[in-house]
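Undergrad: sequence unknown, structure follows:
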């Protein structure tokens, strides 16, 4: 009955019906005939539903035997004959033999001697035939076993001969395998050394390229800043000039210190940008405002960034964006984290790089050395860390002419200290 629950839960109707029939047989053996009939009928119904002829034949035979035990010989005969019909259809010789025997006993019990004799003869003939088949099968098995043992002996003889031959060439094989292993090991070591050498060379090349780019950037920035200080000193009083020089000296110390390092903290970079923008603001008589923001400020001291990475774009925003506009200018530098990247955005409300005035060139045709070097630094950094590359310059006046300006956006790998 536990099996019934399992097969019912699995939806296995065939095994469920077999279990019902088995329970019926148990009740028949315990002479609880009504229960035996109940389970055999349920099994028959399911076998008929799934068109399982072997199951139908078995259930019909069980019902015939149940009703014979109960004394209802008419129903017993009916179920036996139905079982016999289905068994002949499936050619189940064992079931046919059992049914012949059962019919012979039933007809003998009901004094139908002719039918009893006829089915007993059929039972005897078929039983002898099956017995002969079983004997023939056993003889065939014994013959096959004998042939198999004979072949095994032959194989053992051949195996012994092979062992003798293997021993004669084993030393040669061991030597050959050893040579191959040593050669393979040498090849692997060579490949690893060559690969390591190439990686080291590639890293050194990348580092040298970045150092070269930084060395190109510093003179470019210093030249423009000194020119700004010179202009300011010629146009302002001594006190203001002294204040300007003090701020510039602090900025120069910042630049010289940062130039020694491949990476500085984002906190350091933000401080540098504020100093640089402050000097530029003084240079242009505070004709523009600026702002440097980082939303995740508490992490600024932990994030590493190449020094002066955004300075060239800030310089372009001032010199080629807001320098010649009549309204108050504005420059905003924004750092933000997105996934595994640090996003840098430089936005101004200047003329936009598609705007052109006499004596000016469009930004797309005026790629300063600083901007181009920075773009290359971003590309090298992305290649070194195998990250996605984002670099975009967008003219805001193309979308809204009443609010011109330029926005530069690029991404670098997020590197923590």
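TA: Structure received. Computed from a prediction, not measured in an experiment: that's the story for all the values here.
Undergrad: can we go C-alpha only for contacts and neighbour counts from here?
TA: Noted.
Undergrad: excluding chain neighbours, what is closest to residue 48?
TA: Leaving aside its chain neighbours, residue 48 sits nearest to residue 56 (6.3 Å; criterion: CA to CA, 6 or more residues apart in numbering).
Undergrad: could you list every helix and strand that the host helix or strand of the one you found packs against?
TA: Using DSSP states H and E, residue 56 maps to helix 53-70. Applying 3 or more CA pairs under 8 Å, 6 or more residues apart in numbering; DSSP states H and E, one finds that helix 53-70 contacts helix 13-29, helix 33-49, helix 73-90, helix 93-109.
Undergrad: report the distance from the longest one to the chain centre.
TA: The gap between where helix 73-90 is centred and where its chain is centred comes out at 60 Å by CA atoms, centre = their mean, to the nearest Å.
Undergrad: what's that helix in contact with?
TA: 53-54, 56-61, 63-68, 93, 95-96, 99, 102-103, 106, 110 (CA atoms under 8 Å, 6 or more residues apart in numbering).
Undergrad: and here's the other structure:
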């Protein structure tokens, strides 16, 4: 098993290398020699977002390192007359970038992600000239004091928790503390902002971050303490490229040029702010070139940032209080208005319900009045018919008495009594059956046959049950057919006849009154018919399905059809 350990180590290293390479896309680039010969070429730049060096702003890549590398192509065009295209490749994470540059054989592959220049890294990759000083500072959570000496901080290490970013110089600085205190727990985070936010959120925590990251986080309101001890300075921050690259000539020429220095100064001021940028550059500079007051100026600027943050917080709190008060007042007004509107709506709905109820009562009363009116009109029609019948019947009795025909007079009186009794019995019934109506007509026609000495014949047929019909509705039409047609002229084919048929149809009752008279008198000029039509008009009022009358008149055949729907209500 002991002999296998070296092989397992080599296998693990190979798998790790393959995993790292799998995270970075394979790119094709041109060498500087090819570019100069062809007059054009392409390089690729690996990057990972970290503000203010390179990051997204409104969907576009910006930052000190991005804009600095973007100035590389115009410089080469102006100085060497070559066109260089820069292909930006987002690595997605910080860790795989350095191994990808270290292990790549591409001559035109670069990387920017605020890399610190160290002697160990110089053995594996190439560095462009530094564009910015490199200073890592020690930050602690707010519950810890400001330490006056490294020894005081070292003594506290066992009780602290450390945070750092893997494969960075900050990790190297943290490992120094791990050697002094082996029990110290150090956790990795994705980037420097996560490190400083973790320190701010956790008691008894500390970590290393670049000075520029610290100042930006402080401006955003992150609450940590900068310790004045144990800061680490290195040669500077620079772009890296592969050890196999032949772009040294172009890289050194550009980054050492006055054009690059001016561009770098403007970019640092652009992304860090003029006052903050000057202080950071001064504090980060080597001890030999740093002014004695630089640390004091940084401390003053920190206090200004904190004071401004407190003022902004107070103003924001005051604005939030004002907004809260306005919101409370607005909500109260809204509630009051809602209550008033709810009361109004409730009252309106209550009034609407009362109005609907009153309308229903009015409609019901109107329907009842119309119903009573129809019944009164029906009774009026019947009452106007009765005197006419009685007068004709008395005349007939007088005729039989004058002829001394006592038998016929008694028979006629008996039939007249039955007929009057029938009319009185049904006078208060708005609807009667077709069978009852046919009996009434039969009694009436028997009286008329006796009166006119059987000068005509009649037939009453009932097909089906007949349904319900308004009382005495058919009488005026039968009387009209008898007096104005049958008795007024000769018959078309022999004896004068009158046929009445009650037929039950789907949803209605049809009454047909047919005669064979040759008389041509109009069928709708009689007073009885006019009263009947007024009665029908009164019944039809307010009905969906109405009573219909159809007249057909020709020599030798006259017919009146009355269609009464079953839905007729009285």
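TA: It's in. Just so we're clear, the structure is a prediction, and the values are computed from it rather than from any experiment.
Undergrad: now the TM-score, please.
TA: For this chain pair, the superposition-based TM-score is 0.54 by TM-score structural alignment, normalised by the length of structure 1; 263 aligned residues with a CA RMSD of 3.9 Å.
Undergrad: which of the helices and strands packed on helix 53-70 of structure 1 sits closest to residue 416 of structure 1?
TA: helix 13-29 (63.2 Å; CA to CA).
Undergrad: against structure 2, where does that closest one fall?
TA: Residues of structure 2 offer no counterpart to helix 13-29 of structure 1, counting by TM-score structural alignment.
Undergrad: buried set for that helix?
TA: 13-25, 27-28 (16 or more other CA atoms under 10 Å).
Undergrad: relative to helix 33-49, how tilted is that helix?
TA: 160 degrees (axes from the mean of the first three to the mean of the last three CA atoms, to 10 degrees).
Undergrad: ok now helix 13-29 of structure 1, how far from the chain's centre?
TA: The answer for helix 13-29 of structure 1 is 48 Å, by CA atoms, centre = their mean.
Undergrad: one more: stretch 407-417 of structure 1?
TA: 27 Å.
Undergrad: what comes up buried for it?
TA: 407, 408, 409, 410, 411, 412, 413, 414.
Undergrad: now do stretch 344-357 of structure 2
TA: Here stretch 344-357 of structure 2 shows no buried residue, counting by 16+ other CA under 10 Å.
Undergrad: how far apart are that stretch and its match in structure 1?
TA: In the superposition against structure 1, stretch 344-357 of structure 2 averages 2.3 Å from its aligned positions (mean CA distance after the TM-score superposition for structure 1).
Undergrad: now find how far off-centre that stretch is within its chain.
TA: 32 Å.
Undergrad: just stretch 230-241 of structure 2 next, same as before
TA: 54 Å.
Undergrad: okay, it sits on what stretch of structure 1?
TA: Using TM-score structural alignment, stretch 230-241 of structure 2 pairs with nothing in structure 1.
Undergrad: hmm, back to that, looking at the buried residues of helix 13-29 of structure 1, spot the one nearest residue 340 of structure 1.
TA: The closest of the buried residues of helix 13-29 of structure 1, once distances to residue 340 of structure 1 are taken by CA to CA, is residue 13, at 56.0 Å.
Undergrad: what lies in contact with the helix holding residue 56 of structure 1?
TA: Contacts to helix 53-70 of structure 1, defined as CA under 8 Å, 6+ apart, come from residues 18, 21, 24-25, 28, 33, 36-37, 40-41, 43-44, 47-48, 73, 75-80, 82-84, 86-87, 90, 95, 99, 102, 106.
Undergrad: give me the range in structure 2 that that helix lines up against.
TA: The aligned range for helix 53-70 of structure 1 is empty, by TM-score structural alignment.
Undergrad: from the chain's centre, how far out does that helix sit?
TA: 57 Å.
Undergrad: now swap in stretch 308-317 of structure 1 and tell me
TA: On CA atoms, centre = their mean, the centre of stretch 308-317 of structure 1 falls 41 Å from that of its chain.
Undergrad: matching residues in structure 2 for that stretch?
TA: Residue span in structure 2 matched to stretch 308-317 of structure 1, by TM-score structural alignment: 472-481.
Undergrad: what's around residue 557 of structure 2, how many residues?
TA: 16 (other CA atoms under 10 Å).
Undergrad: which residue in structure 1 aligns with it?
TA: Using TM-score structural alignment, residue 557 of structure 2 sits opposite residue 405 in structure 1.
Undergrad: check contacts around that match.
TA: Contacts of residue 405 of structure 1 (CA under 8 Å, 6+ apart): 321, 347, 348, 349, 350, 351, 352, 353, 395, 396, 397.
Undergrad: and in structure 2, which of the residues you listed remain?
TA: Here is what carries over to structure 2 from the contacts of residue 405 of structure 1, by both residues aligned by TM-score structural alignment, their matches' CA atoms under 8 Å: 347, 348, 349, 350, 351, 395, 396, 397.
Undergrad: how far off centre is the longest strand anywhere in structure 2?
TA: Criterion DSSP state E: the longest strand present in structure 2 is strand 225-241. Its chain's C-alpha centre and that of strand 225-241 of structure 2 lie 53 Å apart, by CA atoms, centre = their mean.
Undergrad: of the kept ones among the contacts of residue 405 of structure 1, which belong to strands?
TA: Reading strands off these with DSSP E, I get 347, 348, 395.
Undergrad: distance of residue 327 of structure 1 from residue 29 of structure 1?
TA: 108 Å (CA to CA, to the nearest Å).
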